[in-house]
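Chemist: coords please:
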Amino acid sequence: MTKYIRRAAALCAVLLLALLVNATRVQVFQAGAYDDNPANRRQTIARYGQPRGAILVGGRPVTGSRDSGQQLRYERTYTDGPLYAPVTGFASQVYGTTFLENSEDGILSGSDPLLSPFPLWNDATRAQNPAGKVVTTIDPAAQRAAYRGLGTRRGAVAAIEPSTGRILALVSTPSYDPGELSGTGRAVKHAWERLNGAADKPMLNRAIRQTYPPGSTFKVVTAAAALDAGVVTDLDTPTTSPDPYRLPGTTTRLTNELEGCEDASLRYAFEWSCNTVFAKLGVDVGLSDMTRTAADFGFNDRLRIPFSVAPSNFDTTLDKAQLALSSIGQFNTRATPLQMAMISAAVAGGGSVKTPYLVEKTTTRSDSTVSTTGPRTLHQAMNPATALRMRELMTDVVTEGTGANAAIPGATVGGKTGTAQHGIDNLGTPYAWFISWAQADGTMEPAVAVAVVVEDAAADRGDISGGGDAAPIAKAVMEAVLGF
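Modeler: The predicted structure is shown next:
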């Protein structure tokens, strides 16, 4: 009998060992595969089982959470949803996350191990950290000024602090309320279908995901390239620029909208936006120097702020005729509003292009800092001496040229207008552009650089201009940042 008891005990020991081995295999070595299995809803239920962390603008939360009482318990809520949608994006139980809700999901959901002082303990116990917070760089006054200025028109605004790269405003219109996509009900599906099917694309973030021909605002890049390359040495010396200008290797003649552009100086051509002068300057500078300067301003870069930005394009394989058109912001040159704000910020910042960023810091629920973001130089776009002369040119545009609508009493303002043609045979409604920077009197450096684009400017086609349609919006944003 004792022999059989020993055998039974040995068998039980073997079975127990096999059970332990199998449990270890399942719970340790295959845990990741089971966790990531789409059929496993435990993670999703746990994810929405606690309130989501807040996104802060100006020290105040613009997001929250609502207890729905459903299995996916906490739904995202938004304060001034359409105003901040290009910044926050949405967090939906059905359709996932976008923008800051996506790029900072680890902090906002509580899954980032940096939120816990004992991450290994959390891994062992499967405990969930309380959600953290994301503090943005957005200036609420500037954001509201940009949103009000665009109104019902399609367009976008980006504003940057030149000395640091902090993004002060990021607006896209028309917009939408991200709260419509929170929850799991039938209304969420209907909202998704309506928003994605809308002709005016309210979910498109035009400030960072849409590229436009920049038109005459690109002449800032061409002028900087010409000055750095020594093609122009004196702002007031006449250039050898015919009017009209025949594009090299073609019979096409480029003309201007105004008189006085033949052999005009760089100062006059910049103030009044002479196409012929800048097209010829681009050819004189040459493809190599033009592409290098455009790249130094940020063209063809792939940026993250922390979510991705559509690359702005300056072609590196152009013939001379194409280079001439590209040098006035046409042909296939395209830029996001954020890129054009970076150009203006480079002029204001002594030629240095700072990496733009949207998140100041992330914190735990109790406000202990998890991570911070600081200024970082992306490129040196031009010599500091060239930047000084470009500041002079941009200031002249506002004081004497096409950008008078952006002038602010008590501040020095530099700007550049642009009217970008597009569509088949350039028959589409031109885009109205204005890029600018502002420095309050008595301060050490410019406080803000702005880019505004209006797709459907409210004017007759022949009267549309960046100075008339976009400059007043830029002025309002600059005044908000300056506190005027």
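Chemist: from now on I want contacts and neighbour counts done on CA atoms only, so please keep to that.
Modeler: Fine.
Chemist: any idea how far Y431 is from the nearest residue to A131 once chain neighbours are set aside?
Modeler: Spatial nearest neighbour of A131, excluding adjacent residues (C-alpha to C-alpha, 6 or more residues apart in numbering): G110 at 3.9 Å. The gap separating G110 from Y431 is 43 Å, by C-alpha to C-alpha, to the nearest Å.
Chemist: cool, K219 as well?
Modeler: With distances taken as C-alpha to C-alpha, K219 is found 16 Å from Y431.
Chemist: swap in W272?
Modeler: 18 Å.
Chemist: more crowded one of these two?
Modeler: Regarding W272 and Y431, a neighbour count based on other C-alpha atoms under 10 Å identifies Y431 as having more, with 26 against 23.
Chemist: report how many residues lie close to A324.
Modeler: 30.
Chemist: give me every residue that touches the closest residue to it other than its chain neighbours.
Modeler: Excluding the flanking residues, the one nearest A324 by C-alpha to C-alpha, 6+ apart is A279, at 4.2 Å. A279 makes contact with 323-328, according to C-alpha atoms under 8 Å, 6 or more residues apart in numbering.
Chemist: now do the helix or strand harbouring A279: distance to the chain's middle.
Modeler: A279 belongs to helix 275-285 when assigned by DSSP states H and E. Its chain's C-alpha centre and that of helix 275-285 lie 29 Å apart, by C-alpha atoms, centre = their mean, to the nearest Å.
Chemist: beyond that helix, next helix or strand please.
Modeler: In the C-terminal direction from helix 275-285 (assignment by DSSP H and E), the next one is helix 287-297.
Chemist: mind listing what's buried in that following helix?
Modeler: Across helix 287-297, burial judged by 16 or more other C-alpha atoms under 10 Å covers 287, 289-297.
Chemist: ditto for stretch 192-208
Modeler: Buried-residue list, stretch 192-208, by 16+ other C-alpha under 10 Å: 195, 201-208.
Chemist: ends of that stretch, how far apart?
Modeler: 21 Å.
Chemist: for the stretch 351-484 of the chain, what spans make up the helices?
Modeler: 384-400, 466-469, 471-482 (DSSP state H, counting those that start in this stretch).
Chemist: run this one through as well so I can compare:
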Amino acid sequence: MTRNIRHAAAFCALLLVALLVNAARVQIVQAPEYDDNPANRRPDIARYQQPRGDILVGGEPVTGSRDTGEHLRFERTYQDGPMYAPITGFASQAYGTTLLEGAEDGLLSGADPLLAPLPLWNDVTGAPNPGGDVVTTIDAAAQRAAFEGLGRRKGAVAAIEPTTGRILALVSTPSYDPQLLSGNSAAATRTWDRLNSDPDRPMLNRAVRRTYPPGSTFKVVTAAAALDSGVVRDLDAPTRSPAPYTLPGTRTRLTNEADGCRDASLREAFEWSCNTVFAKLGVDVGVRAMAATAEAFGFNDSRLRIPFAVSRSTFDTSVDRAQLGLSSIGQYNTRATPLQMAMVAAAVADGGQVRSPYLVERTLRAGGSILATAGPGPSREAMRPSTAARLKELMTGVVENGTGAIAAIPGATVGGKTGTAQHGVGNSGAPYAWFVSWAQGDDDLEPRVAVAVVVEGSAADREDISGSGLAAPIARAVMEAVLTS
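Modeler: Okay, here's the model as predicted:
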């Protein structure tokens, strides 16, 4: 009898060991496979069992969470969703996260281990952390001015604080309401399909994810290169520029919209946006120096994040002299995001320094304590301070005496540059209207805002498309909003 008991006990012990080994195999070895199995809903249920942290503008949340009472309990909500969509992106139970919702997902969802009160706290307690909050750099008044200024037009606005790189406004139109994508219902699916099939691409963030030919606004970069390289030494000296200008090695004759561009000084050419003068200046500077200046401003840099990725603005470095002439007036393969052109204007305003733009001011734990603070990053020199001072003078002249007069603001010094960019085969597309600018109040010690606006014109109003007519009034409204806040 004792022998049988021993055999039974040994067999039971063997079964227990087998069970433990199998449990360890399932929980350790096969855990990743089960976690990644589409049929496993536990991660999703855990993710949405508590409210998500908020994204704040001016100290007020522009996001929230709604208790649905379902398995995926909390659903994202948005205040002024279309206006802030280029900043927040969406947080969808069905389609994931984008923009700030994506870049700061760990913090907002509570998954970031830095939110735990003590190291390994969550591993011991098994309790999730409450989601943290993200405080943005956005100026609510500037954001609204940009959004309402664009209205029903397709386009984008980016505004920066020149001395820090803080992003004050980031708008893209047409936009969409991210709340309609928050859940996993049939209505969310229909909205997703509708937005993705819309030819106007409302979910495209034109301010940071689309590049445009910058047209004459790129002449700020060309002027900086010409001044830094010594090709131009006197703003008021004739530039010996023919009009029309035959592009080197071709029979293509470049002309101007304005009169009086033949041999115009840099000041006159900048104020009246003479293509012939700036194309020849670019050729005289040479591709190496032009590319170096463009890259100092941020072109050809694919590493920029704010914290989500920004599309690379480009200046082609493998061009012949004719192509260089076109590139130097913001055509050919030169392309830029509105954020990049705001960085160009900000560099002029800040004495030639380029500050890395950033969108997150600080992050907070659920109780309000500070988790991390961003602040300005290192700067780099895009041009000599003396060159920046002369470009400020040139940009101020555009508003006081030239094509950007509509951007003038009483009680402030405003510098600007208009642009109308051609595109499409044989320039068949409706032009893009550009305006880049900066503003400094009479009582301010330094410029407070730099803005870039692009408006995609329609075929119907092709003849009326201009940077001064479409883009400059929007830029002025954004600058006024910042100066009066």
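Chemist: and the helices of the stretch 351-484 of the first structure: which comes nearest A39 of the first structure?
Modeler: Closest to A39 of the first structure of the helices of the stretch 351-484 of the first structure, according to C-alpha to C-alpha: helix 471-482, at 48.6 Å.
Chemist: would you check the span in the second structure matched by that closest one?
Modeler: The aligned range for helix 471-482 of the first structure in the second structure is 472-483, by TM-score structural alignment.
Chemist: average distance between that stretch and the first structure?
Modeler: With mean C-alpha distance after the TM-score superposition for the first structure, stretch 472-483 of the second structure departs from the first structure by a mean of 0.5 Å once superposed.
Chemist: any idea how far that stretch is from the middle of the chain?
Modeler: Centroid displacement of stretch 472-483 of the second structure relative to its chain, using C-alpha atoms, centre = their mean, is 18 Å.
Chemist: likewise stretch 376-387 of the first structure?
Modeler: The answer for stretch 376-387 of the first structure is 20 Å, by C-alpha atoms, centre = their mean.
Chemist: now it: buried residues?
Modeler: The neighbour-count check on stretch 376-387 of the first structure (16+ other C-alpha under 10 Å) flags 378-382, 384, 386-387 as buried.
Chemist: contacts for that stretch, please.
Modeler: 164-165, 224-225, 227-228, 293, 296-298, 346-355.
Chemist: again with stretch 457-477 of the first structure
Modeler: 141-143, 145-146, 149-150, 153, 159, 402-408, 417-419, 429-436, 450-454.
Chemist: that one spans what distance, first to last residue?
Modeler: Using C-alpha to C-alpha, one end of stretch 457-477 of the first structure lies 18 Å from the other.
Chemist: swap in stretch 417-437 of the second structure?
Modeler: End-to-end distance for stretch 417-437 of the second structure, by C-alpha to C-alpha: 6 Å.
Chemist: pull out the buried positions in it.
Modeler: Within stretch 417-437 of the second structure, the residues that qualify as buried are 417-423, 429-437, counting by 16+ other C-alpha under 10 Å.
Chemist: quick one: contacts for F278 of the first structure?
Modeler: F278 of the first structure sits next to 219, 222-223, 269, 324, 327-328 when contact means C-alpha under 8 Å, 6+ apart.
Chemist: give me the mean distance between the helix holding A279 of the first structure and the second structure.
Modeler: Following the fit onto the second structure, the mean deviation recorded for helix 275-285 of the first structure is 0.4 Å by mean C-alpha distance after the TM-score superposition for the first structure.
Chemist: host element of the closest residue to T250 of the second structure other than its chain neighbours?
Modeler: Of all residues not flanking T250 of the second structure in the chain, A322 sits nearest, at 7.2 Å (C-alpha to C-alpha, 6+ apart). For A322 of the second structure, the element it lies in under DSSP H and E is helix 321-327.
Chemist: give the other helices and strands that that helix contacts.
Modeler: helix 275-285 (3 or more C-alpha pairs under 8 Å, 6 or more residues apart in numbering; DSSP states H and E).
Chemist: how close does I409 of the second structure get to D443 of the second structure?
Modeler: For I409 of the second structure, the distance to D443 of the second structure - C-alpha to C-alpha - is 14 Å.
Chemist: which one's more surrounded, these two?
Modeler: Between I409 of the second structure and D443, I409 has the larger neighbour count (other C-alpha under 10 Å), namely 18 against 8.
Chemist: now for the more buried one: which residues touch it?
Modeler: Listed by C-alpha under 8 Å, 6+ apart, the contact set of I409 of the second structure reads 476, 480.
Chemist: would you list every one of the strands in the stretch 351-484 of the first structure?
Modeler: Counting by DSSP state E, counting those that start in this stretch, the stretch 351-484 of the first structure has strands at residues 352-354, 359-363, 369-372, 377-380, 411-420, 431-440, 448-454.
Chemist: list the buried residues of the second one.
Modeler: To tie it back to what came earlier, the one meant is strand 359-363 of the first structure. Buried residues in strand 359-363 of the first structure, counted by 16+ other C-alpha under 10 Å: 359-363.
Chemist: rewinding a little: and the contacts of the following helix or strand past the helix holding A322 of the second structure?
Modeler: Downstream of helix 321-327 of the second structure, the next assigned helix or strand under DSSP H and E is helix 338-349. Helix 338-349 of the second structure is contacted from outside by 156-163, 206-208, 211, 214, 217, 220-221, 297-299, 313, 353-355, 357, 382, 388-389, 391-392, 436-438, 447, 449-454, using C-alpha under 8 Å, 6+ apart.
Chemist: can you check stretch 190-197 of the first structure too?
Modeler: For stretch 190-197 of the first structure, contacts defined as C-alpha under 8 Å, 6+ apart pick out 176, 180-181, 201-203.
Chemist: my guess is T429 of the first structure contacts D456. True?
Modeler: Yes - proximity of T429 of the first structure to D456 meets the contact threshold set by C-alpha atoms under 8 Å, at 6.7 Å.
Chemist: mind listing what's buried in stretch 108-122 of the first structure?
Modeler: Under the neighbour-count criterion of 16+ other C-alpha under 10 Å, stretch 108-122 of the first structure has 108-116, 119 buried.
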